[in-house]
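Colleague: A predicted structure for the sequence below; I have some questions about it.
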Amino acid sequence: MPETQLNVRIAFVGGGNMARSLIGGLVRQGMAPSLIAVAEPNAELREALSRDFGVGVHAEGAAAAAGAAVILLAVKPQVMRTVCESLQPAVQAQAPLLISIAAGIRIDQLEHWCGGSVAVVRSMPNTPALVGAGASGLCANAQVSAVQRGQAETILGAAGLAVWIDEEAQMDVVTALSGSGPAYFFLLVEALEDAAVAQGLPRDAARALATQTALGAGRMLREDGEAPAVLRQRVTSPGGTTQAALDSFAASGLRETVARAVAAATERGRELAAKSEG
């Protein structure tokens, strides 16, 4: 990480699993724990964050946010408005970069709740960030400077991949793809395991093989650099076992099923944003 991006004070409002994964990633990459403050109402979580990472902890958001150049909001969408309004004095006085990782909360809502004229980055990380393999989409408003974009990318990139999205309207698609996506793959592995057991394979062997197959395929996608279609074709011999399985998937309308699922998740993200307006 560039030195200019490390030497700023960062406040995390919310100290749950996702905040913990980002904090852990930043500390492992060399950020001084003294520059990180966390607001978390749960005393047990506060103590664990302090003990494990050496960061400053507070019960209230305003206390953690004092003097911060970056405030990362890691709270549930249902309480985001209340949290933002409580932080409004600090945000207006300090003009920090505001980063939200809440699904369905739009940039204009965050700006309004924090008093207006705020540099905001909306992000959608996913749960593999907990093991340092996350994927986060990021979208910035016009007030975000180049330096602040670098700060946001550094923070979200501490737990995996960070990708910029130009149009905020597409963040609902990001939520449906990478935000919810791990559950789709867990379901596929679950189905593969159950199918192998139904064919007579012991469950422990079925789970181990299905899990490692998913991991290996994912690594090939990242490391080989070829399109998924190319990699699929490489392992599909005409008339072979893979072709038989793929033909069955096609006959069952797998692509159409996935398209409907992603569309449903995208629409739900839009509904969440509509419900949180105010």
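Modeller: That came through, no problem. Keep in mind it's a predicted model, so treat the numbers as computed, not measured.
Colleague: C-alpha from now on. contacts and neighbour counts both.
Modeller: Noted.
Colleague: number of nearby residues for F249?
Modeller: When counting by other Cα atoms under 10 Å, one arrives at 12 neighbours for F249.
Colleague: next one: V147
Modeller: V147: 11 surrounding residues under other Cα under 10 Å.
Colleague: can you pull out the helices in the stretch 51-200 of the chain?
Modeller: For the stretch 51-200 of the chain, the helices defined by DSSP state H, counting those that start in this stretch cover 61-65, 80-94, 107-113, 146-157, 171-174, 181-198.
Colleague: try this one next to it:
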Amino acid sequence: MNSPETGSASSPGGGSVEGEPVLRLSGVGKSFNGVTVLDDVSLEVPRGRFVALTGPSGAGKSTLLRLANGMHLPDRGTVSTLGEDPAACSRSRLRALRARVGFVFQQFGLVGRLSAMENVLMGALATLRLPRYGVMSYPRALRVRAVEQLDRVGLADQRFQRCDTLSGGQQQRVAVARTLLQSPELILADEPVASLDPAASVLVLDTLKRISTEDGISVLCSLHQVELALTTADQIVALRDGHLILNEPATTLTPARLHEIYTPTGEADA
């Protein structure tokens, strides 16, 4: 199994440093109600890389993503996210860590009756002291940044349109723009194109890839679509039955090899 090279270790203050992986799992195990979901998983996500997380349903992909930002805590092993161990963080420190980690969900997580602009601005709520009602209640600097991020995902002209009138692909790009407003150092995306048609899927993933390249943001994105993983990702990781079974540069893989990940073990060995 290939493993990315890493640079220097964490800084004394606990924050991430140049060359250090933005995410490191070491011997991680996680079970729910006695059922093992992840078993002895070790993985590093380098800074500025787009990593596709593949594998059959139930392989542990969503659990791994939630371990990365402290939504779940490991039963065994350790997790280091941007130089922090979520399991060891106080509530305030965990909030601060999550502010540096963007999360893009399959179901968008938007408020349909609000405009694209206001949904993007909601990405800054964790940094504001008081509740906000309406676009104009946000500081002007944030409104300018929100328009900039919508422009980056190709939706500046739709910024005042209600989100429930946008297509699924457009809504997911609004969700990406909202994440970008956080200025994240790591983006976790959980099946972000599972509910989209092929054309919209390509557009959303191309947007994430471009932003990853332009801003040096690491992306860990779970995907079922083999061809999209191969054309988008720098690195491909695969889970099956809770085990890490593949970790290679996308350029060394073929569709046939990656499709094998989805073949039941008995059939593959037959």
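Modeller: Thanks, I have it. Just so we're clear, the structure is a prediction, and the values are computed from it rather than from any experiment.
Colleague: Just give the TM-score of the two.
Modeller: Here the superposed chains carry a TM-score of 0.29, computed using TM-score structural alignment, normalised by the length of structure 2; 137 aligned residues with a Cα RMSD of 6.4 Å.
Colleague: that older thread, could you look over the helices of the stretch 51-200 of structure 1 and pick the most buried one?
Modeller: Mean neighbour count (mean count of other Cα atoms under 10 Å) peaks for helix 171-174 among these, with a mean of 25.
Colleague: Residues touching it, excluding its own?
Modeller: By Cα atoms under 8 Å, 6 or more residues apart in numbering, the residues outside helix 171-174 of structure 1 that reach it are 104, 124, 137-139, 165, 262-263, 265-267, 269-270.
Colleague: follow-up on the earlier one: mind putting the helices of the stretch 51-200 of structure 1 into CSV with distance to L231 of structure 1?
Modeller: As requested, the helices of the stretch 51-200 of structure 1 are exported to CSV (distance: least, Cα to Cα, whole Å):
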stretch, distance to L231 of structure 1
helix 61-65, 47
helix 80-94, 42
helix 107-113, 38
helix 146-157, 27
helix 171-174, 24
helix 181-198, 18
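Colleague: nearest to L49 of structure 1, of those?
Modeller: In terms of Cα to Cα, the element of those nearest to L49 of structure 1 is helix 61-65, at 13.4 Å.
Colleague: ok so, going back, to E223 of structure 1, which of the helices of the stretch 51-200 of structure 1 lies closest?
Modeller: Shortest distance between E223 of structure 1 and these, using Cα to Cα, is found for helix 146-157: 17.9 Å.
Colleague: For ChimeraX, what selects the buried ones among the contacts of helix 171-174 of structure 1?
Modeller: With 16 or more other Cα atoms under 10 Å as the criterion, this ChimeraX line picks the buried residues out of the contacts of helix 171-174 of structure 1:
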select :104,124,137,138,139,165,262,263,265,266,269,270
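Colleague: Which member of the contacts of helix 171-174 of structure 1 is positioned nearest A63 of structure 1?
Modeller: Distances from A63 of structure 1 to these, taken by Cα to Cα, are shortest for M124, at 25.4 Å.
Colleague: Next, the contact list for F103 of structure 2, please.
Modeller: Taking Cα under 8 Å, 6+ apart, we find F103 of structure 2 in contact with T179, I187, L188, A189, D190.
Colleague: Share the number of residues neighbouring the residue nearest to it when sequence neighbours are not counted, please.
Modeller: In this structure, F103 of structure 2 finds its nearest non-sequential neighbour in L188, 4.8 Å apart by Cα to Cα, 6 or more residues apart in numbering. When neighbours are defined as other Cα under 10 Å, L188 of structure 2 has 24 of them.
Colleague: And the strands in structure 1?
Modeller: Using DSSP state E, the strands of structure 1 run over 10-13, 36-39, 56-58, 70-73, 97-100, 119-124, 134-140, 160-164.
Colleague: Adding distance to T154 of structure 1, write these out as JSON lines.
Modeller: Shown next, in JSON lines, are the strands of structure 1 (distance: least, Cα to Cα, whole Å):
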{"stretch": "strand 10-13", "distance to T154 of structure 1": "12"}
{"stretch": "strand 36-39", "distance to T154 of structure 1": "14"}
{"stretch": "strand 56-58", "distance to T154 of structure 1": "20"}
{"stretch": "strand 70-73", "distance to T154 of structure 1": "12"}
{"stretch": "strand 97-100", "distance to T154 of structure 1": "12"}
{"stretch": "strand 119-124", "distance to T154 of structure 1": "13"}
{"stretch": "strand 134-140", "distance to T154 of structure 1": "11"}
{"stretch": "strand 160-164", "distance to T154 of structure 1": "8"}
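Colleague: Select, out of the ones you listed, the one closest to E223 of structure 1.
Modeller: Nearest of the strands of structure 1 to E223 of structure 1, taken as Cα to Cα: strand 160-164 at 13.7 Å.
Colleague: So which bits of the closest one are buried?
Modeller: G160, L161, A162, V163.
Colleague: Same check on stretch 200-213 of structure 2?
Modeller: Within stretch 200-213 of structure 2, the residues that qualify as buried by neighbour count (16+ other Cα under 10 Å) are 200-212.
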